[in-house]
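*Asks:* sequence plus predicted model, see below.
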Amino acid sequence: MLLLGPLGFAAPWLLGALIALPVLWVILRAMPPAPRRVIFPGVALLAGLVDRAPIASRTPWWLLLIRLAAVAAAILAFAGPVWRPVVQPAADGPLLIVMDAGFAAAPDWAARQTRVETALTDAAAAGRPAALLMADGRGQGALAFQPADALLSGLRAAQPQPWSTRLPDDPGATLADAPEGSLSTLWIADGTDHPNRAAWLAALADRGTVTVVPPARPLRTLALAAGDTPSLTLTSVDDAAPAIQAIGPDPQGIERALASLTPGDATDADGLTVRPVAIDLPPELRNRITRFQIEAETHAGAVVLADDRVRRRKVALVGDPLAEGQQLLAQTHYLRQALAPTTDLVEGALGDVLDTAPDVIVLADQVQLAETLDLTQWVAEGGLLIRFAGPRMAGYDRLAEEPLLPVALRQGGRDIGGALSWGDPRGLAPFPDDGPFAGLPVPDDVSVRAQLMAQPAPDLAGRTIASLSDNTPLITRDRLGQGQVVLVHVTANAEWSNLPLSGLFPQMMERLVATARLSPSEAATEDLTQPFWTPEAVLDGFGRPAEAQGLTPVPAADLAQGTGPDRPAGIYAAGERRRALN
């Protein structure tokens, strides 16, 4: 680099061509040689003509000047002029390249690889040793410095990962084998803050110069917002509000964008722009969605996989209305309060709600239904029927003949804490680890005063998914075709227990509704215990679906920490539950 004041030239040797300009001036100004005289007889006809300009014409000086200026400008252009160039001191020590490899680096990954490849090629030409640190969180010991060109093959094969950038915990141990001399560091950053970044930057600055290359485009991420109503949150470093595509299979089974969601008004959060995105879609469409993705973004942070928290089931509620003034005592009131925040409720007679094609039907103390055959067919085709006990069911004299029950029942029920009973109300036993209520805490103040008793049977324990402290069934379940029949052996109001008054009741109903429409293959995973989650489908760093190969079940405690090297973004299963790790 040649500097002439504030102007620099990348190829200064080309400026030597300017010496040829005076020679070119002389050549252009030179007179042509005198013509050779040849006598031609016809010239006699021109006798007597007078030449008014006997002196040969020359090129005007201003035209010569313009031509020379054009040639000089071309020479200067080829010399690579740079205004106020930043001249890097010549480095002869080892080279370290730190390359952020989280999902935020995916959008311009090819440009990042090109920048690093150029640096390694220059280091190889200068004979400098180099090392490449891929900050993807995968375990590695001390970095090995080697000839720079030996790192090119690993660089070309590297890919961004579907989790955030992660650096080794101890910079000193990672750089223990660095050669002597000033260490030059080229850090290809993804623009995000991550653990150990400040410690690494300080450690590298103590060893030599550090050049940080920021990302070329703003980062935008999508996340599932917390709350009872499923919604999304768009976060970006700029004010852009791109559309959010809801992607899933169409009626022909072809995956495509089924809808486009518009972000809401922006709010500022620590310098970032945050926009809410409402998932305002019909249940039939929402339940087909497999993922949400920011339009024109190609990284895993721009994708939100849909799981049981996003899908809103259509739940039909069937029960007898009470007289005016007693609605707050009805079982349907407690069920409505528990299901309304997370489902789309339909209420009415059984024949009417069957026509709406619900995912779940809840019957509150109903027997002798005229639509039993239609209801049986609906369950066999994949529906979930949830029944609650009550005085009517307990007093039904043909209870043993009542269809659509998961277990055989005793007539009359059991009065545990009544005036004529010898016992005290019973509490709830801890939920099994392989059931739909696994992990829910059992409050000490929940008690049951009356219940419908199940007839003893060899398979009664296998059909029980919740029980009382004396091991009597509280909730039983059985399969019918592709669907399920669930019976809660108490009422849905406070007549037989205070369970509907507790915060546990809405959580249990949400868990039951989430098991609707399970396929036989999904039901086969019931033997998996709750403490572990098995990956079913994962994403790569670019947000594309990938196969979950070579991954082991993840402990629930680790899954709660978010994505990482052993738990990439994807869909994880535990028993009947499906959870998206985004």
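*Replies:* Cool, got the structure.
*Asks:* switch to C-alpha atoms for all contacts and neighbour counts from now on
*Replies:* Noted.
*Asks:* all helices of the stretch 201-350 of the chain, in order?
*Replies:* 283-286, 331-339, 350-354 (DSSP state H, counting those that start in this stretch).
*Asks:* now do the next helix-or-strand element following the last one: which elements does it pack against?
*Replies:* By that I understand helix 350-354. Using DSSP states H and E, the helix or strand that follows helix 350-354 in sequence is strand 360-364. Here strand 360-364 touches strand 314-318, strand 384-388, going by 3 or more Cα pairs under 8 Å, 6 or more residues apart in numbering; DSSP states H and E.
*Asks:* ok, and what's touching the last one?
*Replies:* With Cα atoms under 8 Å, 6 or more residues apart in numbering as the test, strand 384-388 has contacts from 359-366, 379, 483-492, 513, 516-517.
*Asks:* chain center to it, what's the gap?
*Replies:* 34 Å (Cα atoms, centre = their mean, to the nearest Å).
*Asks:* okay, one more to line up with it:
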Amino acid sequence: MGGAFSFALPWLLAAGLALPFLWFLLRRLPPAVRRVRLPSIVLLDNAEIPPPPAATPPWWLVLLRIGIVALLIAGLAGPIWKQTPATAPPARLAIVIDNGWSAASQWDRLVTAASERIETLPDTTRFTVLPTAFDGPVPAAHWVDAPTAKAQLAALSPLPWPAERARRAAALPEDAAFLWVSDGVEDADAPALRRALAGAELLALPPTEPAIRAAGRTNEGWSGQIVAPPGLASASLRFRSRRGETLFSEPLVFDGDVATFRIRLDASERADVSRLTAGSSAQAIWLADGSAARPRVVVVEGPSNAPPLESGGYYVRRALEPHADVRAGTIADAADDPATLFVLTDVAAEPEQAKPLLDRVEKGAVVILFAGPRIAENGSALSPVPLRAGARALGGVLSWQQPQAIGGFEETGPLAGLAIPEEARISRQLLAASDNDAMRWAWLADGTPMVSAARRGAGLLILVHTAADPSWSTLPLSGLFEAMLRRLLPLGANPASIDIAGAKPWVLERMLGARGQWQEPERPVTIPASRIDAATASAATPPGLYRSGDARRIVNLAGALGPRFSFAPLATDGLRPAVEAAPPLDIGAWLIFAAVLLALVDILVALRLRGVLVPFGAALLVMLAPGAAHAADLQLAYVRTGSAATDAGVARGLESLGQTLTRRTSVSPGKPAAVDPARDPLGAYPVLYWPAATVRSMSPAAALRLRAYIAAGGLVLFDFGRPLGAGSGARDLLEPLGLPALSEVGSEHVLSRSFYLLSTHAGGAVWAEAGSEGEDSHVSGVVIGGGDWASLWSGDRVVSQAQREQALRFGVNLVMYALTGTYKADQVHTRALLDRMGGPQR
């Protein structure tokens, strides 16, 4: 298969015309010699001295440098190698690309695949990009060149509603080849597009994220179903709050392609859930609003002689229980309940009795008070309006008036738009003495109020002027009773929003994008109030947050999927796989890389010609070679005793010794290491501290490893915690090591001179291997004593400052002895040398 070169910036190749001039510059003679007057040069006037040859670089070096420049010019010009396809390329290619919700999870790959297909075709091919999802009329075909088509693909975005493949099929151009870049999901419109694209190429990339097809709040939390695309075995479901925090996370395992979830959340978490997410695309997100929450409502009944199934509280509970978490209570304990909505039936509360609940109202609670005979007789401090004594009778033997129908509802109130049934009649009613400051949300046919409300601080007081039981009206027996209470429920969450009837048109406030992000609508979207309940995600009604007055409603994408949705693989009847042509190869970067490599070769050659390559290489090796200053951190070690308190004390002592070494010497130990000599490697530690007062025995395995450690140059300090003698157990502990004879360390021993000159050692006598005084190169592998040095080093043991300083100096000498061996043994001759020289002795 052949191909052809092309350049992204062909005009840069014109710089190659300067290469011959560059050859001349590199091969030209060196600059003229400076003339300096030198009197002695007159002696050479008659001498014939030939001029030196011109110091020009060799031709191969000039050619190398010109090649570097040529490679840079060619690389910057953007050379591209395009392979010629096996079949004749089309003159016009229409790219039909799915950009509905199901393409969102694979959108970047879909666009990349389409762009790569464009790049495989010659520059003479013309393209048009035809999306299958759109907002408005079907986009017509516009033929453009390859760069413009790629720019159109980059500007295209997935949309959060189903693709309209049938409409796309009816508006395809003629006399063109087709490439369908599909999301791989079969739907009802797919056959129509397949028939229209018969014989076209197909490139399908199925979704990688699941879809939430149903979800909703329950009495205890949330439940729903999630559908997985082919190949997805598990996912994670997250519940997010209004602040974006994750309230709960649940792993999902699919049974076939469906996972059912039932999640328990407490009441506060249920109310705080703003979205469920099983991925980052719109189909994997379920938006939740406050209207979907089940608020907590406390029902308080006044004293009544009515049977339980005929009381006002019964009718209120029956109306609210399908929509709220209803609790029965008393006015005494209602103020302490976490609920924000309280329904009281015929509760004639005195001011002192009502004060705790009124305080809750001031802070944002809502009280709905139903009238009754006790309020008619005694009034109530919880009424939003002052009341006249007694009840107004409408109908009956002693009344000339007939029961009144409900006259209407305030257009800006929460009850606006409710249907008024003919059978709802009011036969008794409380009248307000004055209602100048009250809101009137409903009234009877004669204009007298039926529902009044007034703000109290941040909350609301609401009065229904008739009873909650059938004794005063037929309202509790009608569907309007439940509808009214249901409309008032959202007030508990936001008492300031009373225009919640939803009778006005619903306006899209924020749209949920196909990739799960909130975005501003590109155009105004309005849904009539009569159609909001049936609205599903589409181009006409995008998913997102809608508002009508103070009311809010969510339209989720799941409504467009349906309760039986599943990811059906796209059928490929009549289509052929897309041509797998290799994408164009951009070799510009490789040419620039080759120029850089040749430039490095040129530098090495130049250094070699100047004679500095060998010193340069030696210096480089010195810089790269690890030096003593970069050696691994030194650590002191101690044998683990099994007692946490003892181990902590030993560690503190060794840390204090390490700090002293850091301040006074060039040795800077790290944190001490606790080891088990029977199992842990010991070779990294120059000194091993053995608290023999606690660890009084040695296993054969430990003895074997210690012998190897000592033979390799390690040093073990056995500290018995008290002066050696009968009862110390030293012989029993050290016998498995098979040590040679020991001798007491004196002031002439190299251990006493390795850093400080010590005449005594804190803690009593110290013993080491005989013959290690420094006369030869033998270094003792063990030092034995009973000074309890760890407690002296750490300061845990109370001694004088002089004693602690003596112990620290012994520790410093011990570490330096372990590190330097008999290096300081030459000092034993210092006194004789000073005597011979007549100098002072120290």
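*Replies:* Perfect, thanks for sending it. Keep in mind that this is a model prediction, so the values were computed, not measured.
*Asks:* quick revisit: list buried residues within the contacts of strand 384-388 of the first structure.
*Replies:* Using 16 or more other Cα atoms under 10 Å as the burial test, those include 359-366, 379, 483-492, 513, 516-517 as buried.
*Asks:* state the distance from residue 533 of the first structure to residue 557 of the first structure.
*Replies:* The gap separating residue 533 of the first structure from residue 557 of the first structure is 10 Å, by Cα to Cα, to the nearest Å.
*Asks:* which one's more surrounded, these two?
*Replies:* Neighbours per residue, other Cα atoms under 10 Å: of residue 533 of the first structure and residue 557, the larger number sits with residue 533, 24 against 10.
*Asks:* residue in the second structure matching that one?
*Replies:* Using TM-score structural alignment, the partner of residue 533 of the first structure in the second structure is residue 506.
*Asks:* so its match touches residue 547, yeah?
*Replies:* Yes - using Cα atoms under 8 Å as the test, residue 506 of the second structure is close enough to residue 547 to be in contact (5.3 Å).
*Asks:* which helix of the second structure spans the most residues?
*Replies:* Assignment by DSSP state H gives helix 588-610 as the longest helix of the second structure.
*Asks:* quick check: it aligns to which part of the first structure?
*Replies:* No residues of the first structure are matched to helix 588-610 of the second structure when aligned by TM-score structural alignment.
*Asks:* now do the contacts for the alignment partner in the second structure of residue 147 of the first structure.
*Replies:* Mapped onto the second structure by TM-score structural alignment, residue 147 of the first structure lines up with residue 145. Contact partners of residue 145 of the second structure, counting by Cα under 8 Å, 6+ apart, are 123-127.
*Asks:* please compute how far the longest helix of the second structure lies from its chain's middle.
*Replies:* A distance of 44 Å separates the C-alpha centroid of helix 588-610 of the second structure from that of its chain, computed with Cα atoms, centre = their mean.
*Asks:* contacts for the very next helix or strand once past it?
*Replies:* Remark: after helix 588-610 of the second structure, the chain's next helix or strand is helix 613-624, criterion DSSP H and E. For helix 613-624 of the second structure, the surrounding residues in contact (Cα under 8 Å, 6+ apart) are 604, 607-608.
*Asks:* let's see that with 6 Å instead.
*Replies:* Applying Cα atoms under 6 Å, 6 or more residues apart in numbering, the contact partners of helix 613-624 of the second structure are residue 607.
*Asks:* swap in stretch 483-496 of the second structure?
*Replies:* 340-341, 366, 459.
*Asks:* okay if I get those residues as a markdown table plus distance to residue 663 of the second structure?
*Replies:* Below are the contacts of stretch 483-496 of the second structure laid out as a markdown table (distance: Cα to Cα, whole Å):
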| residue | distance to residue 663 of the second structure |
| --- | --- |
| 340 | 68 |
| 341 | 71 |
| 366 | 72 |
| 459 | 70 |
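*Asks:* can you tell me which of those lies closest to residue 244 of the second structure?
*Replies:* The shortest approach to residue 244 of the second structure among these belongs to residue 340, at 24.2 Å (Cα to Cα).
*Asks:* looking at the first structure, name the residue matched to that closest one.
*Replies:* Checking TM-score structural alignment: residue 340 of the second structure goes with residue 359.
*Asks:* break down the stretch 51-200 of the first structure into its helices, ranges please.
*Replies:* Using DSSP H, counting those that start in this stretch, the helices of the stretch 51-200 of the first structure run over 61-78, 109-125, 152-157, 171-174, 197-207.
*Asks:* out of those helices, which is closest to residue 375 of the first structure?
*Replies:* Proximity to residue 375 of the first structure (Cα to Cα) singles out helix 109-125 among the helices of the stretch 51-200 of the first structure, at 54.8 Å.
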